[in-house]
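J.: My questions concern the predicted model and sequence given below.
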Amino acid sequence: MNRPFLILLGVIGVTVPLLLSSPAHAVNPDEILSNTVLEERARDISQELRCLVCQNQSIDDSDADLARDLRVLVRERLVAGDTDQQVIDYIVARYGDYVLLNPPLKPETYVLWASPIVLAILALIAVAAFYRRKQRESGAKPDKLSKDEQTRLNEILETAQKDGSK
């Protein structure tokens, strides 16, 4: 087979499954509301809330028991007539800003928002220092030999020349 065909086949083999796949939601059938409008709102809210057990997933994607409890709580609040913002505010009041996947920018969360920038700057400084030290070491001239060392080196070289000429 020719090379372009194999490349095309590889690209198709990688992209088609990605295009056909959809996110796996952990919502159990017994949690789903019969009202499709409320269920859609519940799903939208669940995508904004962090699973406190998994920490890197929304409660909509998590199988943890706490995530299930939060999904049920969101649906209960919606059925009770709360707006989306009221539901989010209620959960944030109970669990804090950390439960939001995108926490608000306020004094309590400055460290959270600034830490990636500070870490990136520190990494750049470390890389620059590494290369500067490396450059300094490669450009440095070797120390000169002392008078005694030079004399000893000359003796060794003379001895080697005499032994080599025999």
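T.: Structure received.
J.: C-alpha from now on. contacts and neighbour counts both.
T.: Noted.
J.: for the protein, longest helix please?
T.: In the chain, assigned by DSSP state H, the helix with the most residues is helix 110-139.
J.: name the helices or strands packed onto that one?
T.: Packed against helix 110-139 by the contact rule (3 or more CA pairs under 8 Å, 6 or more residues apart in numbering; DSSP states H and E) you find no helix or strand.
J.: Name the residues of that helix that come out as buried.
T.: The neighbour-count check on helix 110-139 (16 or more other CA atoms under 10 Å) flags nothing as buried.
J.: Put this next to the first one:
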Amino acid sequence: MRSFIRRQIVSGMTDEQILDSLKQRYGSAILGDTPYNADTYFLWITPIFLAVIITVFMALKLGRLKKSAQ
């Protein structure tokens, strides 16, 4: 990867051109920036969904603990 980027720099490519060539060669995942589109909704919604589920579970569990302590 480093040698690929070095060759691009030596050939006079700009940062934007290098990033575009990396995206073409390896896909958008290489940049670590997942785009928000119909193909990636699951990736964006899953962490939010899990956070809500865990929060609800913990609230219910805490409520049961308080009732049993009384």
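T.: Received, thanks. Everything numeric here is computed off the predicted structure, so don't read it as measured data.
J.: What's the TM-score once they're superposed?
T.: In this superposition the chains share a TM-score of 0.70, using TM-score structural alignment, normalised by the length of structure 2; 70 aligned residues with a CA RMSD of 2.1 Å.
J.: that older thread, right, and the helix or strand after the longest helix of structure 1?
T.: Counting by DSSP states H and E, the element after helix 110-139 of structure 1 in chain order, helix or strand, is helix 147-165.
J.: Okay, buried residues for that following helix please.
T.: Per 16+ other CA under 10 Å, helix 147-165 of structure 1 contains no buried residues.
J.: Equivalent analysis for stretch 83-92 of structure 1, please.
T.: 84, 87-88, 90-91.
J.: which ones among those are found in helices?
T.: Counting by DSSP H, these contribute 84, 87-88, 90-91 to helices.
J.: Let me know the closest of these to Leu101 of structure 1.
T.: Taking CA to CA as the measure, Leu101 of structure 1 lies nearest Ile88 of those, at 11.5 Å.
J.: ok, now which ones touch the closest residue to the closest one other than its chain neighbours?
T.: Excluding its sequence neighbours, the residue lying closest to Ile88 of structure 1 (CA to CA, 6 or more residues apart in numbering) is Ile45, at 7.3 Å. If a contact means CA atoms under 8 Å, 6 or more residues apart in numbering, then Ile45 of structure 1 has 74, 84, 88 as its contacts.
J.: counterpart of Ile45 of structure 1 in structure 2?
T.: Aligning on TM-score structural alignment leaves Ile45 of structure 1 without a counterpart in structure 2.
J.: in the host helix or strand of Ile45 of structure 1, what's buried?
T.: Assigned by DSSP H and E, Ile45 of structure 1 belongs to helix 36-48. Residues 38-39, 42-43, 45-48 are the ones in helix 36-48 of structure 1 that count as buried (16+ other CA under 10 Å).
J.: circling back: just send the contacts of Ile45 of structure 1 back as TSV, with distance to Ile7 of structure 1 too.
T.: Shown next, in TSV, are the contacts of Ile45 of structure 1 (distance: CA to CA, whole Å):
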residue	distance to Ile7 of structure 1
Val74	47
Asp84	47
Ile88	47
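J.: Now which residue in structure 1 aligns to Asp39 of structure 2?
T.: The equivalent of Asp39 of structure 2 in structure 1 is Glu108 (alignment by TM-score structural alignment).
J.: repeat for Leu62 of structure 2
T.: Using TM-score structural alignment, Leu62 of structure 2 lines up with Tyr131 in structure 1.
J.: ditto for Ser28 of structure 2
T.: That one, Ser28 of structure 2, aligns with Asp97 by TM-score structural alignment.
J.: rewinding a little: and the match of Asp39 of structure 2, how many neighbours?
T.: Neighbourhood size, Glu108 of structure 1 [other CA atoms under 10 Å]: 10.
J.: Brilliant, that's me finished.
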